[in-house]
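Participant: Sequence and predicted structure, then a few things I'm wondering about:
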Amino acid sequence: MDFRSDTVTQPTQTMRQAMANAPVGDDVYGDDPTVNELETWAAERHGFESALFTTSGTQANLLGLMAHCERGDEYLCGQQAHNYKYEAGGAAVLGSIQPQPIENNPDGTLDFGKLAAAIKPDDSHFARTRLLSLENTINGKVLPLTYLAKAREFCDENKLSLHLDGARAYNAAVALDVDIKEIAKHFDSMTVCLSKGLCAPIGSILMGSKDFITKARRLRKMVGGGMRQAGILAAAGKLALTEQVTQLETDHANAKLLAIKLSELPGVHINPDFVQTNIVFAKLDAQIDIHGIAKKLSNDGIIISPGNPIRFVTHKDVSESDINFLVEKLKLYLS
């Protein structure tokens, strides 16, 4: 039982069969029919002109930022944004793009007043502010559709492009009970991770205009992301976007169940009402040795990421009985 992340999901048997039987070609030459089908289908499904299959969400975000911005440009984002905090500084190191992080509000949004104040004047002293990058979901929180509409208006007023790190955008769509296009329509570009809760083994999709994706495709080659017979992976990616979306409802329900049960444990503090998707954060009393508990749980066949707050993530390979077993063991070790 692995509660560290939804990145640990195993591909379904249907995915494995599709991968084994996928028609393939050299994708760098544009000859892989399965990749081409996925990219064409994904672009249409999400309301964009074009799409690009990439190795990871980190690569998709990097290509997106580099396709929007030139050397010496700047993008606005949240302090907790994955493409600022957890992607090894790639935009700055590889793209020479300056991040301008803004403190996230408790609900994951960014204050438009603070964003406006961070936009640089048109002056040779400053980096050129070109882009606002949002993340949805962010730390499991869903950005409201009304907020996305305001972000679009803000970017139009300030002549900025708008990018979405949509690694878990389908979790957001499921939580809001809307079609994914209701989220995607506000953005100039968007990524979707196929290998988290949607449980493909590898890959993300970057989407945008034809010119934007043409530039991103060249950049993908530059950073070593050009794959050859990648249809073996794309076949699973198509199934992730078609057959696995409904699974997210179960993941969300299991996360809520886990939050409720955790709230009943001594020394664990969590409000289950704050759990919106498949990610659960709980604060622990200072005296709790969570690292020691993690070692005991490992002996029970349970893997967690020790920390305070501690994060648990539900996914396809975590069942309700797994949650009950985890809580029983935590109750024992916390007593």
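Facilitator: Nice, thanks for sending it over. Residues are numbered from 1 along each chain as shown.
Participant: CA atoms for contacts and neighbours, from now on please.
Facilitator: OK.
Participant: Any figure for the gap between residue 125 and residue 73?
Facilitator: Look at residue 125 and residue 73: by C-alpha to C-alpha, to the nearest Å, they are 12 Å apart.
Participant: Tell me which of those two has more neighbours.
Facilitator: The residue with more neighbours, out of residue 125 and residue 73, is residue 73; 20 against 8, by other C-alpha atoms under 10 Å.
Participant: Contact partners for that one?
Facilitator: Neighbour list for residue 73: 96, 97, 98, 127, 128, 129, 130 [criterion: C-alpha atoms under 8 Å, 6 or more residues apart in numbering].
Participant: and it, how far is that from residue 190?
Facilitator: Taken as C-alpha to C-alpha, the span from residue 73 to residue 190 is 19 Å.
Participant: Report whether residue 131 is found in a strand, as I expect.
Facilitator: Yes. Secondary structure of residue 131 (DSSP: H, G, I helix; E, B strand; the rest coil): part of a strand.
Participant: ok, now which ones touch it?
Facilitator: Per C-alpha under 8 Å, 6+ apart, neighbours of residue 131: 68, 69, 74, 75, 76, 160, 161, 162, 163.
Participant: Filter those residues down to the ones in strands?
Facilitator: Per DSSP state E, strands hold the following members of the contacts of residue 131: 74, 75, 76, 161, 162, 163.
Participant: which of the residues you listed lies closest to residue 23?
Facilitator: Residue 23 lies nearest to residue 163 out of those, by C-alpha to C-alpha, at 32.2 Å.
Participant: what kind of secondary structure is the nearest residue to residue 275 once chain neighbours are set aside in?
Facilitator: Distances taken as C-alpha to C-alpha, 6 or more residues apart in numbering place residue 256 nearest to residue 275, at 6.2 Å, with adjacent residues excluded. Secondary structure assignment for residue 256 (three-state DSSP): helix.
Participant: Please list all residues in contact with residue 256.
Facilitator: Counted by C-alpha under 8 Å, 6+ apart, residue 256 has contacts 272, 275, 276, 277, 278.
Participant: any idea how far residue 169 is from it?
Facilitator: Distance, residue 256 to residue 169, by C-alpha to C-alpha: 19 Å.
Participant: ditto for residue 123
Facilitator: From residue 123 to residue 169 the distance is 36 Å (C-alpha to C-alpha).
Participant: okay, the two: which has more neighbours?
Facilitator: Neighbours were counted for residue 123 and for residue 169 using other C-alpha under 10 Å; residue 169 has more, 24 against 8.
Participant: Got another one to weigh against that:
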Amino acid sequence: MREAMANAPVGDDVFAEDPSINALEDRVARLLGKEASLLCSSGTQSNLLGILSHCQRGEEYIVGEQYHTYKYEAGGAAVLGGVVPQTLPVEADGSLSLERLEQAVKVDDPHFPISRLIALENTHLGKVVEQDFMLQARALADKHQLQLHLDGARLFNASVATKTPLATLAEPFDSVSVCMSKGLGAPVGSLLCGDKQLIKRARRWRKMLGGGMRQAGVLAAAIDYALSHQVQRLADDHEHAQQLAGGLQKLSGIQVEAAQTNMVYVNFASEQQAKAVSTYLRERDIWVPPQRSMRLVTHLDIKAASIERILTTFAAALK
């Protein structure tokens, strides 16, 4: 990957003159079955650009209260775009209640913000959200003349886990954000995909938000390498997560939520216990968050042998 970065031809991306970025944006757009895409510095930025490109000030997006676009992105849509979030509870499978979703759509009345967008997520907490729900959400959006955005930060994981083409998973959506710096292992970057007009608006927003890049083809080259070499191996991460979950479930004193893709959730009896386990593991060069609900994520640097060491050290920590 670093060799590809060193050899990347570059230009000025603010003027759409970087050949490596142009080629990457075209490749990702075709992968997801969309007209165009835009390289962004992060998933937070690509999601924000998507929301701002769909919604005007005083309009709203309807979103799960545990989804990343609402809970973990610093309120950017509201702070920077004047876009109001209307949150809904997230179902156990990562979807939203279609009944609640329809009830949340506002009537055309000056008392209310204007409903403009539904924002969904796939995967959610490591779970692949059923495509049937996405299609029903599309039908609901069409019924009420709404747009549909997907935070697909780990859409590649969903694709590999279900053996479903990316374009099929992305098809119901007007815009999709995909992240390259998680399981695919690129150092930086997410891409926003959609039609040409939406991406044109997003490019303007990106510039306004300080995200215009110059000779950034070195980053595109890293992502291009990841797309060519790191996609199918996501299945290894999923297998390692299953092994990790299975081993942790045999230990007493914790509750473990089994993985579907590359995430395992460990729930402790108290914050104190979680911090003690985290400290014990970190002292042995295994870094986990000191949280009562601890998320463990497998990735390309975690090998099968690492899982056994993690399980052994976890067991010792709990004792």
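Facilitator: The structure has been received and is ready for your questions. For clarity, every value in this text was computed on a predicted model and none was experimentally measured.
Participant: mind putting the contacts of residue 131 of the first structure in a markdown table, neighbour count included?
Facilitator: Putting the contacts of residue 131 of the first structure into a markdown table (neighbours: other C-alpha atoms under 10 Å) gives the following:
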| residue | neighbour count |
| --- | --- |
| 68 | 23 |
| 69 | 22 |
| 74 | 26 |
| 75 | 26 |
| 76 | 24 |
| 160 | 20 |
| 161 | 20 |
| 162 | 24 |
| 163 | 26 |
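Participant: Nearest to residue 19 of the first structure, out of the residues you listed: which one, please.
Facilitator: residue 163 (30.5 Å).
Participant: aligned partner of the closest one in the second structure?
Facilitator: Mapped onto the second structure by TM-score structural alignment, residue 163 of the first structure lines up with residue 149.
Participant: doesn't residue 119 make contact with that match?
Facilitator: Yes. Using C-alpha atoms under 8 Å, residue 149 of the second structure makes contact with residue 119 at a distance of 4.7 Å.
Participant: neighbours around the equivalent of residue 317 of the first structure over in the second structure, how many?
Facilitator: Aligned by TM-score structural alignment, residue 317 of the first structure pairs with residue 301 of the second structure. Neighbour count of residue 301 of the second structure, defined by other C-alpha under 10 Å: 10.
Participant: and if you look at the one 5 residues further on?
Facilitator: Counted with other C-alpha under 10 Å, the neighbours of residue 306 of the second structure add up to 14.
Participant: Distance of residue 308 of the first structure relative to residue 290 of the first structure?
Facilitator: Using C-alpha to C-alpha, residue 308 of the first structure is found at 8 Å from residue 290 of the first structure.
Participant: more crowded one of the two?
Facilitator: residue 290 (21 against 15).
Participant: What's that one aligned with over in the second structure?
Facilitator: By TM-score structural alignment, residue 290 of the first structure lines up with residue 274.
Participant: repeat for residue 152 of the first structure
Facilitator: Matched by TM-score structural alignment, residue 152 of the first structure corresponds to residue 138 in the second structure.
Participant: from what I can see the match of residue 290 of the first structure touches residue 295, true?
Facilitator: No. The pair residue 274 of the second structure / residue 295 is not scored as a contact, 11.4 Å apart, by C-alpha under 8 Å.
Participant: hey, where'd the helices end up in the stretch 1-150 of the second structure?
Facilitator: 2-6, 19-31, 43-54, 68-71, 76-81, 98-104, 131-143 (DSSP state H, counting those that start in this stretch).
Participant: who's in contact with the spatially most central residue of the second structure?
Facilitator: By C-alpha atoms, centre = their mean, the second structure has its centre lying nearest to residue 153, at 1.9 Å. The neighbourhood of residue 153 of the second structure, defined by C-alpha under 8 Å, 6+ apart, consists of 43, 122, 123, 177, 178, 179, 180, 190.
Participant: and if you look at residue 186 of the first structure?
Facilitator: Shown in contact with residue 186 of the first structure (C-alpha under 8 Å, 6+ apart): 148, 149, 152, 162.
Participant: Return the distance of the first one relative to residue 180 of the first structure.
Facilitator: Relative to residue 180 of the first structure, residue 148 of the first structure is positioned 13 Å away (C-alpha to C-alpha).
Participant: if we can go back for a sec, and the contacts of residue 256 of the first structure as JSON lines, adding neighbour count and secondary structure?
Facilitator: As requested, the contacts of residue 256 of the first structure are exported to JSON lines (neighbours: other C-alpha atoms under 10 Å; DSSP: H, G, I helix; E, B strand; the rest coil):
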{"residue": "272", "neighbour count": "19", "secondary structure": "helix"}
{"residue": "275", "neighbour count": "23", "secondary structure": "coil"}
{"residue": "276", "neighbour count": "21", "secondary structure": "coil"}
{"residue": "277", "neighbour count": "28", "secondary structure": "coil"}
{"residue": "278", "neighbour count": "30", "secondary structure": "coil"}
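Participant: Just send these back as a markdown table, with distance to residue 53 of the first structure too.
Facilitator: Below are these laid out as a markdown table (distance: C-alpha to C-alpha, whole Å):
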| residue | distance to residue 53 of the first structure |
| --- | --- |
| 272 | 36 |
| 275 | 31 |
| 276 | 29 |
| 277 | 26 |
| 278 | 25 |
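Participant: Now compare those residues and name the two farthest from each other.
Facilitator: The widest separation within the contacts of residue 256 of the first structure (C-alpha to C-alpha) is 11.8 Å, between 272 and 278.
Participant: ok so, going back, so which of the helices of the stretch 1-150 of the second structure gets nearest residue 281 of the second structure?
Facilitator: Comparing the helices of the stretch 1-150 of the second structure by C-alpha to C-alpha, helix 68-71 comes nearest, at 27.6 Å.
Participant: helices or strands next to the closest one in the packing?
Facilitator: helix 43-54, strand 59-64 (3 or more C-alpha pairs under 8 Å, 6 or more residues apart in numbering; DSSP states H and E).
Participant: mean per-residue distance, that helix to the first structure?
Facilitator: After superposition onto the first structure, helix 68-71 of the second structure sits on average 0.4 Å from its aligned residues (mean C-alpha distance after the TM-score superposition for the first structure).
Participant: equivalent range in the first structure for that helix?
Facilitator: Residues 82-85 of the first structure are where helix 68-71 of the second structure aligns, with TM-score structural alignment as the criterion.
Participant: Go through that stretch and flag the buried ones.
Facilitator: For stretch 82-85 of the first structure, a neighbour-count test (16 or more other C-alpha atoms under 10 Å) marks 82, 83, 84 as buried.
Participant: Turn those residues into CSV, including distance to residue 213 of the first structure.
Facilitator: Shown next, in CSV, are the buried residues of stretch 82-85 of the first structure (distance: C-alpha to C-alpha, whole Å):
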residue, distance to residue 213 of the first structure
82, 21
83, 19
84, 22
